[in-house]
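[1] A predicted structure for the sequence below; I have some questions about it.
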Amino acid sequence: MSRSYLQIHPIDNLLVALKDLKAGTVIQHQGQEITLKDDIAAKHKFSTVDIPKGNTATMYGVLVGVATQDIPKGGLIHTFNLHHASQDFLGKQKEYNWEAPNVDRWKNTTFKGYQRPDGQVGTQNYWLVIPLVFCENRNIELLKNAFIKGLGFQKNDPFTDQVIELKKQLESGHDLKTSDIKGTFKGELLQKSAAFPNVDGIKFLRHESGCGESKDDSDMLCSLLAGYCVNPNVGGISVLSLGCQHSQIETFKDSLKAIDPNFSKPIHFFEQQQDEGSGVENLLSDVILKTFQGLVEINKISRTEAPLSKLRLGVKCGGSDGFSGISANPAIGHTADLLVALGGTVMIAEFPELCGVEQELQNRSVNATVADNFGKLMREYARRAEAVGAGFDMNPSPGNIKDGLITDAIKSAGAAKKAGTSPIVDALGYGQYAKKHGLNLVCTPGNDVLATTGMAGAGATVQLFTTGLGTPTGNPISPMVKLSTNTRLAEKLPEIIDIDCGPIISGEKSVEEMGEEILDYVIRLASGEINTKAMELGQDDFMFWRRGVSL
């Protein structure tokens, strides 16, 4: 590694160690010598000046904390001497002029996607089976087993083979011992059904909501599920309802109509308590028949050429480390800028991880209305957190802190790099669908699955997910590309990492070069030429954000 430290912004008084540095090491920085007072682990920060107690620390060019004790020049920054602090935000304060990146290289590039009647283009062609209430989860599991096994959508994994081998040993009277499976699990569980070559899979959602909660939450669930149905990666839908729950079929239909008044995909509804047949067997038999007929119908759709402006990209980070904000996050931020310049749609979620950069984002908003709506969503979220004794300052996880993300503002300033530099065209509440081309802010928690679930519901057809510690998150309908912030992680967990952004840290590649490579990867993925590791693992995570009380 050619560099030992990095200053991210010219006004920062914190530097990031790019490798382990020993106490006593002398750093040459901007014409001055800084003698390190402590051992500084890679990814952690140290000060360029003396920071007296009560004074502020700056990183990424923004306020990230207040010293809780005197911090000497060259001293380690950690939770014992720095507390979260961030600047207030006041609405749009100035006009924003964006210099879009050069995209001549991709001007005539297309991807092979699935054209939908509403003009959207999917990167996948899935049949979706959803419950309106948790009471249908058992039926969902029965249907999943029937279709996955019956149509051969998934291969056996080595762990299942191991159980089968142990059963044989038991039956034959041999001592029980496991075979060596190390290195045999490559995550290649995904496969297409020979009967439906144009269907990329049949996906089954499970959740714990829909009733026994505030009606607002049940209505929000209907809005989120409606977004999943409108998402162009979905070709058709089977909807299961018990009948007596808050999240009624009619409420769901209203949510669907609100997003797309002319919704025309094949969709079938099944209500268990209203079924005139005798028992669940007849209900599920009907679901299987209608779903199978639906698979036949969407199998008639094949991939055709579409402009890159039809791509809908979500960006997210999870299991972040001290390198996230200087390698993988700005890399996918550049990818986002390239796609916006090509007329595409980008979404960034996890509002607690935008804490401290609100003013910058408001200034980047296309108008005061968008800026004010974003501010309203942020303040309402913060108010809800404080009402239950929490706050955005509690956002960094133990893993984040261990790897150098000491305050929420430090974490947020790095997380916001995923948004690139383009203007913000809209700020959306949870369960709202993104309808404007350009960069959209989508209100979700920082929780990995809640955020990725929300972006898929807002229409993301591909998601880029950066991680410094290793996170296996995936999504049922929106392919998840996993990008490591450092090469060590990519080598440690190759079964979950798709792209290594470590070369940015080593100086082998620039942020811009990596961002361009990522866009090329997304185009291949969107065309069905490759699958992500999460897709191959069958990592189909779905979690609804319940904000009210259980009743």
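    Yep, that arrived. Remember, predicted model here, so these are calculated numbers, not experimental data.
[2] going forward, measure contacts and count neighbours with C-alpha atoms only.
    OK.
[3] Which residue, other than its chain neighbours, is closest to L224?
    G431 (4.5 Å; CA to CA, 6 or more residues apart in numbering).
[4] For burial, what's the neighbour tally of that neighbour?
    For G431, the neighbour count with other CA atoms under 10 Å is 28.
[5] got it, and N475?
    24.
[6] correct me, but it touches L537?
    No - if you go by CA atoms under 8 Å, N475 and L537 don't touch, sitting 11.1 Å apart.
[7] quick one: I523 and R312, what's the gap?
    Noted for I523: a distance of 11 Å to R312, by CA to CA, to the nearest Å.
[8] for D39, that is, sorry about that
    D39 is 44 Å from R312, by CA to CA.
[9] neighbour-wise, which of those two wins?
    A direct count of neighbours by other CA under 10 Å for D39 and R312 places R312 higher, at 31 against 17.
[10] Hmm, G344 and that one touching each other?
    Yes - contact criterion CA under 8 Å: R312 and G344 qualify, at 6.3 Å.
[11] Leaving out sequence neighbours, find the closest residue to P10.
    G61 (7.2 Å).
[12] residues near V133, how many?
    Neighbours around V133, by other CA under 10 Å: 26.
[13] count of residues packed around the spatially closest residue to it that is not a sequence neighbour?
    Excluding its sequence neighbours, the residue lying closest to V133 (CA to CA, 6+ apart) is G210, at 4.3 Å. Close neighbours of G210, defined as other CA under 10 Å, add up to 26.
[14] ok, and here's another one to check against it:
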Amino acid sequence: MALIAQATDAPASIIRLHERDDVVIARRPLPAGTEVSPGVVLSTAVPAAHKIALRPIAAGESLRRYGQIIGIASADIAAGDHVHVHNLSIGNLEGGAQDPNAGDTPAKDYAIGSEVMPVVPVAEPATFMGIPRPDGRVATRNYIGILTSVNCSATVAHAIADQFRRDVHPEAMAPYPNVDGVVALTHGVGCAVAADGEALAMLQRTLAGYARHVNFAAVLVIGLGCETNQIEALIESQGLQPGPRLYPYTIQQIGGTTRAIAEGIRHIEGLLAEANQVERVPCGAEHLRVALQCGGSDGYSGITANPALGAAVDRLVAHGGSAVLAETPEIYGAEHLLTRRAVSPAVADKLIARIHWWEAYCRVRGASLDNNPSAGNKAGGLTTILEKSLGAVAKAGTAPLVEVLEYAEPMRERGLAFMDSPGFDPVSVTGQVASGCNLIAFTTGRGSAFGCAPVPSLKLATNSALWQRQRDDMDINCGTLVDGETDLDTLGEQIFQRLLTLASGDPSQSERHGYGQQEFVPWQIGVIT
């Protein structure tokens, strides 16, 4: 089932997404007394992107948006009432995917593979100006990276990278216009964890994904020397090959901080000339892997930017490319829409297993997956995790789900994949980049500020008010869809074409602002002692 919202006939002040919906969405702030539908008059003022009841709903009765159940009325709701956290909750729906054809009872009807639509390849796949690597992969950017095995070596890594900042030392990089920069990607862990535990294995998998990332011409890996995350063990366990393009060393081995900084500078100076010897050439879109993200979502996210990005993803897959959806807690309650598109029971079962892992993870800690939406999401009109998730999966379009990945696990198949991750954007994107994504498409309704070196991020605004307020952070205004200035197909094509120009080297707004180095945040899971 594709959840690509299309507004049905409604007054200009509201949007109704599905004929079965119990609510409509305000296009703009509406005062009390506004008649939003024949006989339905607002009992109170309603902010833009918030929900309005179309009919009386008794306490305990389920309520639908997108034609899907998004929660249970926690109080009696009258026609024309504002529907939000004061009268709608997840109720007893937590833990159950919905059968959209059932009544008010949640059911785990995953209908595995029942709605797989074959991809029809385009006759002439699109191209972009990419950077071919010797192993056959194609880069969208050309960086030199500095990774750290542990928090203790972060200062050294940043001190090295600072010597090659174009805004501070322009003379250092002036001879190398084809090198996008030198970036230090540091983190706060790497020690005081079990040497054979899940936390360390996940960190090593993430670091290895970055070490071999196609957008890095070369990488330094710097440690302290006595940490749990020993560089030798990292290299051996992940099958990495040390050499000039993967240069590991430790502060203790090299003789202290000053010498470690000098060694890093020396080595990078020796790499720059060769790294600069690249040329962008036409490459097929099958080399693109796009990380799909949403952050700072609002009530418009599932109406404009997310389904428009989904339309772009369908185009990308038809052109041979790939996309990776993530944020497991933010597809919770909508996973049945993905299992129906799974190409095999094994793929669906792996997704369901990750959902069950998160349920157990929260249960043991006395937490709830409905802790999401965040305060900002709720201010933007989202009430329950079911509502947020139903809008979030729209980013994935309608393509078959070809594989489900563990966090930072390398992508093996072409097409649409799902990667298990938390909903916190920097953590989730870090895993997607480690999996091999070389582009990021990020939708936002509240105005997230984000980037993720070495991969460029395309920012999609869900509404025109955000576009006007924060235009220098946004790349495309998807609010034109709800404004009636464009249609979903046209907007999807615009996003797809912008992804091609971004992959070809045209900078995104996030890149212009210098975002990227601080957003490397590997998932911290497990006990820290």
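    Yes, it's here. All values derive from a computational prediction rather than experimental measurement.
[15] From what I see, the residue nearest to V133 of the first structure and L132 are in contact.
    Yes - between G210 of the first structure and L132 a contact is recorded at 5.9 Å, counting by CA under 8 Å.
[16] Which neighbours do the two have in common?
    Common neighbours of G210 of the first structure and L132 (criterion: CA atoms under 8 Å, 6 or more residues apart in numbering): S247.
[17] how far away is S285 of the first structure from P472 of the first structure?
    34 Å.
[18] err, V62 of the first structure, not the other one
    V62 of the first structure is 31 Å from P472 of the first structure, by CA to CA.
[19] re earlier: more neighbours: which of S285 and P472 of the first structure?
    P472 (20 against 12).
[20] ok, now which ones touch the aligned partner of the more buried one in the second structure?
    With TM-score structural alignment as the matching criterion, the partner of P472 of the first structure in the second structure is A449. Neighbour list for A449 of the second structure: 473, 510 [criterion: CA under 8 Å, 6+ apart].
[21] And Q509 of the second structure, by the same measure?
    458-459, 472-475.
[22] compared with the first structure, how much does the one helix or strand L466 of the second structure maps to deviate?
    Using DSSP states H and E, L466 of the second structure maps to helix 464-469. Once superposed with the first structure, the aligned residues differ from helix 464-469 of the second structure by a mean of 1.2 Å; criterion: mean CA distance after the TM-score superposition for the first structure.
[23] what's that helix aligned against in the first structure?
    By TM-score structural alignment, helix 464-469 of the second structure lines up with residues 487-492 in the first structure.
[24] Mind listing what's buried along the matching stretch?
    Neighbour counts using 16 or more other CA atoms under 10 Å place 487, 489-490 of stretch 487-492 of the first structure among the buried residues.
[25] Could you list which of the contacts of Q509 of the second structure belong to strands?
    Of the contacts of Q509 of the second structure, the ones assigned to strands by DSSP state E are 458-459.
[26] what are the ranges of the helices in the stretch 1-150 of the first structure?
    137-151 (DSSP state H, counting those that start in this stretch).
[27] which position in the second structure aligns with the residue nearest to L224 of the first structure?
    Per TM-score structural alignment, G431 of the first structure is aligned with A408.
[28] Check for me that its match belongs to a strand.
    No - under DSSP: H, G, I helix; E, B strand; the rest coil, A408 of the second structure sits outside any strand and is assigned coil.
[29] Contacts only, for it.
    A408 of the second structure is in contact with 202, 205-206, 209, 419, 430-435, counting by CA under 8 Å, 6+ apart.
[30] now swap in S324 of the first structure and tell me
    Contacts for S324 of the first structure (CA under 8 Å, 6+ apart) come out as 414-415, 466-468, 485.
[31] And it? What does it align with in the second structure?
    By TM-score structural alignment, S324 of the first structure lines up with S301.
[32] how far away is its match from L309 of the second structure?
    Distance check for S301 of the second structure against L309 of the second structure: by CA to CA, it reads 10 Å.
[33] what's the answer for H267 of the second structure, then?
    41 Å.
[34] higher neighbour count, the two?
    Ranked by neighbour count (other CA under 10 Å), H267 of the second structure and L309 place L309 first, with 29 against 14.
[35] Tell me which stretches of the stretch 251-400 of the second structure form helices.
    Going by DSSP H, counting those that start in this stretch, the stretch 251-400 of the second structure shows helices at 251-254, 257-275, 305-318, 336-339, 345-364, 375-379, 385-392.
[36] Cheers, nothing more for now.
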